[in-house]
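Participant: Have a look; sequence and predicted model below, questions after that.
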Amino acid sequence: MSASALEFSRPIDVADLPADGRAFAIEASASECTHVAARLGVQAVESLHAEGTVQPQGRVDVVRLAGTLTARLRQICVVTLESFDVTITAVLERLYDASIGDEWADAEDDQGQLVVHVGPDAFSEPLADARIDVGEAAVEQLALELDPHPRKPGATFAVPIDGGVADAQPTSSPFAKLAGLRRRQPGGPH
């Protein structure tokens, strides 16, 4: 995705970082929050904030992003279908290395199959143009932190049984019900 197409882009130039690093604190605008919510498939992102440092890691062109992100968002409960507010606070950490390439650049083999080779730098991200987008890193981390099946606190799932509603815990197993039916049939065990 190009930098102009990112919902929450905050690039930092890391070409001339001091040895002790550079601090950052970023916050998404209301418009950016709306776009991030659409990207992540949540009802709303009320706020998104990240802070931390970017610091060189001894080797030339290796930079560590370390910090935290905090987001307040609204999700839809998968049980009640009601919206509810969620606050997420997470560690934001990435290692960028200019000596590695984009692992997806030549990912297809001659049969068109996707092949990704995992090497010792597998946990590093490519550092291109001596820039790190800390806003995009925050959105990516927020996506990883989201519960894919959000449940409102206190929400319980109930299933309809015999026209009524009961707890999700069955009182008897389906096998016990089948055995009962079998006993009632002529010629069945008694």
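Facilitator: Sure, I can see it.
Participant: switch to C-alpha atoms for all contacts and neighbour counts from now on
Facilitator: OK.
Participant: Can you give me the separation between the residue most central in space within the chain and Arg59?
Facilitator: Note on the chain: the residue nearest the mean C-alpha position is Leu144, at 1.7 Å, using CA atoms, centre = their mean. Taking CA to CA, to the nearest Å as the measure, Leu144 falls 29 Å from Arg59.
Participant: Likewise for Thr156?
Facilitator: 52 Å.
Participant: dropping in the other structure now:
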Amino acid sequence: MSTAAEFSRLYAPDGLPPGGATVTLEANAEERRALAKRFDLVRLDLLAGEVSIERAGEDLLHVSGRLRARLAQRCVVTLDPVEATVEAEFDRLFSRAAPLEAEEEIEIDPEAELPEPLPEGGLDLGEILAEELSLALDPYPRSPDADAKLAELGIAGDDAAEANPFAALASLRKH
């Protein structure tokens, strides 16, 4: 299995200017097709973004930005294409510091923002956008016809559940 990123834009942080840098990037048609396959999308018409990189300490890099995407996902009910526009902002920290090795038990605050290890070859800004896109996708896309299709199959849709939250329990009640 190949580990090469479908949308790769390497940035060497050693050349980062003192005031930081902003990079604008956009996936080409071939990269979008590969990402659509990776994320099981019907299609990915646009993936673009702006990424800002700045030093946040001696060994820390703060990477933030915004992504835009136009795509189509499969409806979880009908499998019809569901058009979507995704706009998302992100903030991430990267560090060159070696991972912490402790001989005794340590406490980790789940609310604390822990830095990710900085990859040896530098930051892959394209892969960062791809990862952020995957987090911003609707996990359960539904077409406008989804409830009608469920009703046709005799399965209650979202509207029925919202109308009476106890309807499902009523069928379990013994007379």
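Facilitator: Ah, there it is. Just so we're clear, the structure is a prediction, and the values are computed from it rather than from any experiment.
Participant: re the thing from before, who has more neighbours out of Thr156 and Arg59 of structure 1?
Facilitator: Per other CA atoms under 10 Å, whichever of Thr156 of structure 1 and Arg59 has more neighbours is Thr156, with 11 against 8.
Participant: which residues does the more buried one contact?
Facilitator: Each residue near Thr156 of structure 1 by CA atoms under 8 Å, 6 or more residues apart in numbering is listed here: Val79.
Participant: Can you give me the neighbour number for Leu47 of structure 2?
Facilitator: 25.
Participant: quick one: what helix or strand has it in it?
Facilitator: Using DSSP states H and E, Leu47 of structure 2 maps to strand 43-55.
Participant: could you give the angle of the following helix or strand past that strand to strand 43-55?
Facilitator: Using DSSP H and E, the next helix or strand after strand 43-55 of structure 2 towards the C-terminus is strand 60-74. Strand 60-74 of structure 2 and strand 43-55 are oriented at 170 degrees to each other (axes from the mean of the first three to the mean of the last three CA atoms, to 10 degrees).
Participant: by contact count, what packs against strand 60-74 of structure 2?
Facilitator: strand 43-55, strand 81-95, helix 125-136 (3 or more CA pairs under 8 Å, 6 or more residues apart in numbering; DSSP states H and E).
Participant: picking that back up, after superposition, how close is the strand holding Leu47 of structure 2 to structure 1?
Facilitator: Comparing strand 43-55 of structure 2 with its match in structure 1 after superposition yields a mean distance of 0.9 Å (mean CA distance after the TM-score superposition for structure 1).
Participant: How far away from the center of its chain is that strand?
Facilitator: Its chain's average C-alpha position is 12 Å from that of strand 43-55 of structure 2, according to CA atoms, centre = their mean, to the nearest Å.
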